[in-house]
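K.L.:
Got a sequence here, can you build the structure:
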Amino acid sequence: MSAACVLAADVGGTHTRVLLAESDGATCTPLREQHYVSADWPDLLPILENFLAAETRRPACACLAIAGPITGPISSPVAGPIKDCGDGPQHAHVTNLPWSLASDTLAQCLNIPRLALINDFAAVGHGIAALNADDLLTLQAGEPQPCAPRAVLGAGTGLGQALLVWRDGGYDVLSTEGGHMDFAPQNDQQVRLLNSLRALHGHVSCERLCSGSGLAYIYRFLQERRGAAVPEAIAQAFAQPSDQASSPSDPAAAISQAALAGSDALAQEALREFVRIYGAQAGNLALSCLPFAGLYVAGGIAPKILPALTDGEFLRAFNAKGRMEKLTRRIPLHIVVHPTPGLLGAALYAGRLSPGTAAGF
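P.N.:
Sure thing, here's the model as predicted:
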């Protein structure tokens, strides 16, 4: 069977990436890709309408990967056709945007017969199966076991997590909101960070610190305690109003760039603490599901701070699990360096929605 023309989107609090592709559910051939600044738009629908307005090709199916929980019928096998799990539309609310979405409304407005919503890190889980060796950087080879669980997590605007469980000859992807688990400090400085955030927010999730805004908060916290001078580039990034998302200024990016360049000692310390928190949370996820087929670190931040993730600090925090350290050392640990694994996964999922593809009905 031939591949179908599909629409895929990866919808995040900072960026929305849209792709038109040909997909049979197992492979994907990109046709056109465009990136949008999410906060520049009132909702997702006008973004998709803007993208499709330039197209003569009309997608038969669509999959939209959303940074937030999905309610309604969901089916997420990595292989084989996508089957409906019940009646009614799907709904989603983007965690870091005031966008509420309904699959039936989007399908009707876009005139796309089959349209599905999935969690953004479920989409990463679907994309993992199609990655090549060049798309991964291995931190720990471990002792891989076929058919064992897999797990993915990644820090960006937020902190996403998903699980993959083997069933009936393939993996099912299970969405989670694990990034909103309680933050558990691992040292005295992290205890102080926890207390500071608790005074502001009450509940403190892992995402409060293991995200772009989390890195910025760590830096500001350390700077205020030390009274240290702030380099101009970082100061300008902090001065950027939060409602002007289209600006290239980004405190987390400025901090990580200064840290990796060695131009600001405070930025280096902030990034080290961020990496420790990130590694510890990856280790917590590993203990929760024992992903002996691999734990994959994705998200927008990881490819930008590879030197900090590969210097040993992340791996030490990952394995610092007391009596369970021997266990975590057996778990394969990879960094995903593919630029858009979630968009790839959404396109593959969309391809399996089509009755005209090899993987469809």
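K.L.:
switch to C-alpha atoms for all contacts and neighbour counts from now on
P.N.:
OK.
K.L.:
can you give me the strands in the stretch 201-350 of the chain?
P.N.:
For the stretch 201-350 of the chain, applying DSSP state E, counting those that start in this stretch gives strands covering 295-298, 333-336.
K.L.:
From Gly312, how far out is Pro251?
P.N.:
According to Cα to Cα, to the nearest Å, Pro251 and Gly312 sit 25 Å apart.
K.L.:
Between the two, which has more neighbouring residues?
P.N.:
Neighbours per residue (other Cα atoms under 10 Å) separate Pro251 from Gly312, with Pro251 holding more: 24 against 14.
K.L.:
pretty sure that one is touching Ala216, no?
P.N.:
Yes: Pro251 lies in contact with Ala216 (Cα atoms under 8 Å); the separation is 5.7 Å.
K.L.:
Another for comparison:
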Amino acid sequence: MPDYGDKVSLVADVGGTNTRVALAEGRALRDESVRKFRNSDFESLESLLLQFEDDVGLTCDAAAVAIAGPVHDGRGTLTNLDWTVDPEALANVTGARTVSVLNDLQAQAHALLAMPRSHLTPVVTVESKETGSRRLVIGIGTGFNSALAIPNGPALMVTPSECGHVLLPAGNSEDLELAEFIVASEGFASVEDALSGRGLENIHAWHASRCGKSETRSSADVLTAIKNGDDVANRTLETFVRIMGSVCGDLALIHLPFAGIYLVGGVARAVAPYLRDFGFVESLRSKGRLSGYMERFPVCVVEDDFAALSGLAVHLDDLRRR
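P.N.:
So this is what the prediction gives:
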């Protein structure tokens, strides 16, 4: 069997705000090559990769890009950024013979095969032997999405989705009021409009309006205000965590990921310290007659900000071995 361990790949994780790029040998990232760029500094992914070439070099036989947006027939467009990623353009700028474009949550799911346990922080621990079962990756950052990882021999088959754009569920009168507040400004209330960085801002603006204030804060400012004990910010966090738990529970019932729910993304990591105290577990498991059944699903937070890059390296290594 050929040895693919020394094959060099370019991997790039393109989010709505930042892009992370690295070179990889086999499944291992070259740590010294990892770079993080602000998307607003570039006109396109191609111009960003040319900057990476100036910094690090761009000799590779394969390239994979994960994007925060839908991918169809190998071509993807970002949801929160006016960039399109085309395989031919990617091959032209990198010189790679093998090119792959994935949804970013697919890349995060592929990373689970190579992720050390030290990069995982448990939220819900379950005594389970379901290691060969399905895993669900849920991303909360600039946007919201999920991907299901299904065991497929030594690899994973990862199915994409765009579930962040489904209708925001309203389980009580308060949720309905929030949804109506979002509809008034956005025209539609999606899950992503509540569970994302923008979602934190929307929920905070709604709570402020209920107090008779017209106040707009960035998600970073809201998170800082939470640490400082601000009352409106704390109510924002309580609502955010409750909806987060409920939506994660809905997705768990749809996909039955007995091998675990993995929370990824900057916003997920930022709110992780508050999940237990603000009712995440109770909300996750509040599913009527199946509330007891929900105790079967372990939940953890992925602390590795560069996990998607590792997942892309794993994905390319799998492609080479087929």
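K.L.:
Give me the TM-score for this pair.
P.N.:
After superposition, the two chains reach a TM-score (TM-score structural alignment, normalised by the length of structure 2) of 0.93; 318 aligned residues with a Cα RMSD of 1.8 Å.
K.L.:
for the strands of the stretch 201-350 of structure 1, which one ends up most surrounded?
P.N.:
Comparing these by mean neighbour count (mean count of other Cα atoms under 10 Å), strand 295-298 ranks first with a mean of 27.
K.L.:
What residues in structure 2 pair up with that strand?
P.N.:
Aligned using TM-score structural alignment, strand 295-298 of structure 1 spans residues 261-264 in structure 2.
K.L.:
what's the offset of that stretch from the middle of its chain?
P.N.:
Relative to its chain's centre, stretch 261-264 of structure 2 lies at 8 Å (Cα atoms, centre = their mean, to the nearest Å).
K.L.:
Next: stretch 179-198 of structure 1.
P.N.:
The answer for stretch 179-198 of structure 1 is 22 Å, by Cα atoms, centre = their mean.
K.L.:
what about that stretch, how long is it end to end?
P.N.:
17 Å.
K.L.:
Compute the number of surrounding residues for Met115 of structure 2.
P.N.:
15.
K.L.:
Alignment lookup: it to structure 1.
P.N.:
Using TM-score structural alignment, Met115 of structure 2 pairs with Leu131 in structure 1.
K.L.:
what does His207 of structure 2 give?
P.N.:
Checking TM-score structural alignment: His207 of structure 2 goes with Leu222.
K.L.:
Its match and Ala235 of structure 1: what is the separation?
P.N.:
In this view, Leu222 of structure 1 and Ala235 of structure 1 are 14 Å apart by Cα to Cα.
K.L.:
Excluding chain neighbours, give the residue nearest to the residue positioned nearest the centre of structure 2 in space.
P.N.:
Structure 2 has Gly139 as the residue nearest its centroid, 2.6 Å off, counting by Cα atoms, centre = their mean. Once flanking residues are discounted, Gly139 of structure 2 sits nearest to Val264: 4.7 Å by Cα to Cα, 6 or more residues apart in numbering.
K.L.:
ok, that neighbour - contacts?
P.N.:
Applying Cα atoms under 8 Å, 6 or more residues apart in numbering to Val264 of structure 2 gives the contacts 108, 137-141, 301-303.
K.L.:
So the match of Met115 of structure 2: helix, strand or coil?
P.N.:
With DSSP: H, G, I helix; E, B strand; the rest coil as the basis, Leu131 of structure 1 sits in coil.
K.L.:
From Pro332 of structure 1, how far off is it?
P.N.:
Separation of Leu131 of structure 1 from Pro332 of structure 1 (Cα to Cα): 16 Å.
K.L.:
aligned partner of Ala320 of structure 1 in structure 2?
P.N.:
In structure 2, Ala320 of structure 1 lands on Ser286 (TM-score structural alignment).
K.L.:
Name the residue most distant from the centre of structure 1?
P.N.:
Gly227 (34.0 Å).
K.L.:
re the thing from before, return the residues in contact with the match of Ala320 of structure 1.
P.N.:
246, 249.
K.L.:
go again using 10 Å as the cut-off
P.N.:
Residues in contact with Ser286 of structure 2 (Cα atoms under 10 Å, 6 or more residues apart in numbering) are 245-246, 249-250, 280, 292, 294.
K.L.:
so which of those residues comes closest to Asn228 of structure 2?
P.N.:
Distance to Asn228 of structure 2 across those (Cα to Cα) is lowest for Phe280, with 21.1 Å.
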